[in-house]
Structures are given as C-alpha cells and as structure tokens.
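Enquirer: Okay, sequence plus prediction incoming.
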Amino acid sequence: MIPGVILAGGRATRMGGGDKGRLEVGGCALIEHVIARLGPQVDALALNANGDPARWADLGLPVIADADDARAGPLAGVLAGLDWAAGAGAEAIVTAAADTPFLPRDLVERLVAAAGPSGLALAATREEGRFWPQPTFGLWPVALRDDLRAALADGTRKVLHWTDRHEAGLAVWGDPAPFFNVNTPEDLARAEALACA
C-alpha cells in the first residue's frame, strides 16, 4: 500500500498569496489535474495544507497540516504525510506538488523502481548532461519519519540535505515538462498554453 500526498502547504508569495492549487489551467484547477494524474497511481490520497481545512472540503480528501505552523518547507509536509500514513499502516508515501498539472502518469512505478537502500527515491530530470532533482516528487519510507522529525527540529530545511544523507535513489526523466510547476503569473500563462496545445 502506497498512499499519495499532495503538497499544498506553501505560501504562494510569488503569486500574491492564497492557494496556488486553486488556480485554473485548461478549465480545471491545478490541484484537480494533480489528483487526476496521481490518484490512479496510489492506494489513497491526502492533501498537506495549512490553515482552515474546510476550504478544501470539496475535494473529498483528508487534509493533513504540518505538525506546527512554522512553515518549514516541503520536508514538514512530507513528515505530516508520513505520520498520517503510519496511522494507516502504510510503509511509504509518494508526494507531488499541488502546482504541477502535468506530473508523470508513471511517477509511482518509476520511483519504486529507483528506491535507494533506505527505500527513499526522488524524481529528477536530465538536461544538458546534468541531473536536476525534483525534490517535491518522492517516495518516502515511513521508517525514516523519526529521523526526519529530528532533522527538522535541528533546523534542516533543504530536501536534498536530508535525502542525500539517506542515499536516495533517482528516477530520471529526460523531459522536464512533466515537472513544470506554476510559481508566477507568467508560469500560469505558460501552463495554460501547454494544456491547450
């Protein structure tokens, strides 16, 4: 059993605040695109978001908040997802960002195949001979949740600082397009163009 967790806990400051996942592309909210692509790949789906969970009620998903409201970045959302999954008896979760409407339809399969010795894997793209990790797309073993909790308490915020310590495997895509995320109004316009192409 591998549940999925959509990470939507950010502040969206470059978009002027609010819930980025609610912005529309191709006639649907970004988060609806993510649900449509990730949902069929996992056994259950939850949303990591902070603030009033009632604003997400229409999605019909469990809403899990960070353990505190320090906004410690994606790793805090991963930890919230791991704690939720542990309560459900799952051994791992897969995460995806709420602002990535074109995420791969084979994300989970490829992350599982790429898992490192600890069971951890991140998505990455290969461009011009270099690997570019996509740190909000990962396979995260529940067994590492206490280590992650301690790392966050010690001030770790960068995903790669923590995943490198645990020898995360890389699932590599040659095309970066599936990981395109919407951070700015210009990105939103580009996503709309891609969705309608």
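Expert: Cool, the structure landed.
Enquirer: contacts and neighbour counts: CA atoms only from here.
Expert: OK.
Enquirer: Now do the lengthiest strand in the chain: which elements does it pack against?
Expert: For the chain, the longest strand by residue count, based on DSSP state E, is strand 130-141. Under the contact criterion of 3 or more C-alpha pairs under 8 Å, 6 or more residues apart in numbering; DSSP states H and E, strand 130-141 touches helix 74-87, strand 92-97, helix 107-114, strand 121-127.
Enquirer: Tell me the helices and strands packed up against the helix or strand hosting residue 193.
Expert: For residue 193, the host element (DSSP states H and E) is helix 185-195. If you count contacts as 3+ C-alpha pairs under 8 Å, 6+ apart, helix 185-195 packs onto strand 24-25.
Enquirer: Check which helices and strands the strand it packs on is in contact with.
Expert: By 3+ C-alpha pairs under 8 Å, 6+ apart, strand 24-25 packs against helix 185-195.
Enquirer: what does the helix it packs on rub up against?
Expert: By C-alpha atoms under 8 Å, 6 or more residues apart in numbering, the residues outside helix 185-195 that reach it are 15, 25-26, 180-182.
Enquirer: Put this next to the previous one:
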Amino acid sequence: MKQPLGVILAGGQASRMGGGDKALLDLGGRPLLAHAIDRLEPQVAGLALNANGDLARFARFGLPVLPDPMPGHPGPLAGILAGLDWAADQGAETIVTVAVDTPFFPGDLVPQLLLGAETGGHGLALAESEGGLQPTFGLWPVALRDDLRQALAAGTRKLRVWALDHGAARVRFPGPRFDPFFNLNTPEDLARARDLLRG
C-alpha cells in the first residue's frame, strides 16, 4: 500500500471554547495547527487541512485548505469526505485524519493504523485509547468516498457508527502518562495542555 496522505480536521466551530478558531489557539507559543503539522507531516506523503470560513487565515501554513463539500457544518464526516476527494485527485489510495485540537497524538499513529488495517479492517482503521474509540483519528480508503457522500446526503452524521458499519479495525494506543488523544474542548483543557507541554 502507498503511504497515505494526511488531513488535519479543523472544520468545527469551537463553541465550548467560546467560539473562534481552535486551530489558531496558542499552545506553548505556537498555534495548535503547527503542533498537528509537526506530528503528522513526517508520517504521511502529503498534508492538507480541512477548514471552513475565510481560508486565507491559514495561508502562512502553506497547506491546501479543503472546505466541507456541503453546507451547514455537518461534522467530521464531511471533513473526511473533503480529504478523500482531494486524495483521489492526487492518485492516493488512503488518507489518515487527525483532529487539530489533540496536540499529543502518537508519533507512530500512521504506521500503527496501517498495520491494524492489514490485519482486519477492510482497509479502514480507527485509533482507540483508554478513553475509548477516537474516530477522528483514522485510516480511510479513497474507495469509500462515494459511499460516504451518499451516507452524508442521506443524513448520516455519526462518524463512529459509519466507520464500524464498514468494518473498521480498532487499533489500541496506550498512554504512558496520559491519554495521547486528550483533546482541547474548554479553556480548562487548554490550561492542562500547557501544563503537560511544560512537563
């Protein structure tokens, strides 16, 4: 299998964080998006960002920016579809997605997802940790994009349900000190992440 492309999901509205742009929140003097790029870029063949609104605000990061292919912020499945359409144009077979608000995700995410998909997942795999299934962290075959487009058009919004219905493998990632998929939903979460970054 070819090395997958990577897609950072940043299409949400950050309502619990008080609105604004989660991707541009400061963590240790750098935006969250920069942390996600640093962790994912070495693991993939190319990288894009799924985001909505004024795309020019991300120009400094030098990534293709992929808006949701349908209106109304239908959730991360729409971001995954945007990534799959982009990957198809690149001739890629798969993408790996990560959430922009999860700055400590594993440095071996992609190879472990690839291994999990090979051992049983029909080419689709989701990360799992002590905190449960982490469906925004997944390996997605480009071949499923038309199926996903139809599901979204029919009203499907639950990412984990759609993925598990398609035979997704579950790949366990242990956290030595804390859940590596700890994500930042509130100002308190951001404060905790700053503490973790300081060690």
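Expert: Arrived safely, thanks for sending. Just so you know, these numbers come straight off a predicted model, no measurement behind them.
Enquirer: Let me see the TM-score of these two.
Expert: Here the TM-score for the pair of chains, by TM-score structural alignment, normalised by the length of the first structure, is 0.95; 193 aligned residues with a C-alpha RMSD of 1.0 Å.
Enquirer: What subset of the contacts of helix 185-195 of the first structure is buried?
Expert: Buried subset of the contacts of helix 185-195 of the first structure (neighbour count, 16 or more other C-alpha atoms under 10 Å): 15, 25, 180-182.
Enquirer: Can you tell me which of those residues lies closest to residue 161 of the first structure?
Expert: residue 181 (21.7 Å; C-alpha to C-alpha).
Enquirer: and the residue most central in space within the first structure, what is it in contact with?
Expert: Nearest to the geometric centre of the first structure sits residue 96, at 2.5 Å (C-alpha atoms, centre = their mean). When contacts are counted by C-alpha under 8 Å, 6+ apart, residue 96 of the first structure touches 4-7, 34, 38, 103, 136-138.
Enquirer: what do you get for residue 91 of the second structure?
Expert: Applying C-alpha under 8 Å, 6+ apart, no residues qualify as near residue 91 of the second structure.
Enquirer: Map it across to the first structure for me.
Expert: Using TM-score structural alignment, the equivalent of residue 91 of the second structure in the first structure is residue 89.
Enquirer: Residue 33 of the second structure touches residue 100, doesn't it?
Expert: Yes: with contact defined as C-alpha atoms under 8 Å, residue 33 of the second structure reaches residue 100; the gap is 5.9 Å.
Enquirer: When these two are compared, which one has more neighbours?
Expert: Comparing residue 33 of the second structure with residue 100 by other C-alpha atoms under 10 Å, the one with more neighbours is residue 100, at 28 against 25.
Enquirer: Residue in the first structure paired with the more buried one?
Expert: With TM-score structural alignment as the criterion, residue 100 of the second structure matches residue 98.
Enquirer: tell me which of the buried ones among the contacts of helix 185-195 of the first structure is nearest to residue 44 of the first structure?
Expert: Proximity of those to residue 44 of the first structure (C-alpha to C-alpha) peaks at residue 181, which lies at 23.0 Å.
Enquirer: and for stretch 184-194 of the second structure, what span of the first structure is it aligned with?
Expert: Counting by TM-score structural alignment, stretch 184-194 of the second structure corresponds to 182-192 in the first structure.
Enquirer: any idea how far the counterpart of residue 29 of the first structure in the second structure is from residue 178 of the second structure?
Expert: Per TM-score structural alignment, the equivalent position to residue 29 of the first structure in the second structure is residue 31. Distance from residue 31 of the second structure to residue 178 of the second structure, counting by C-alpha to C-alpha, to the nearest Å: 21 Å.
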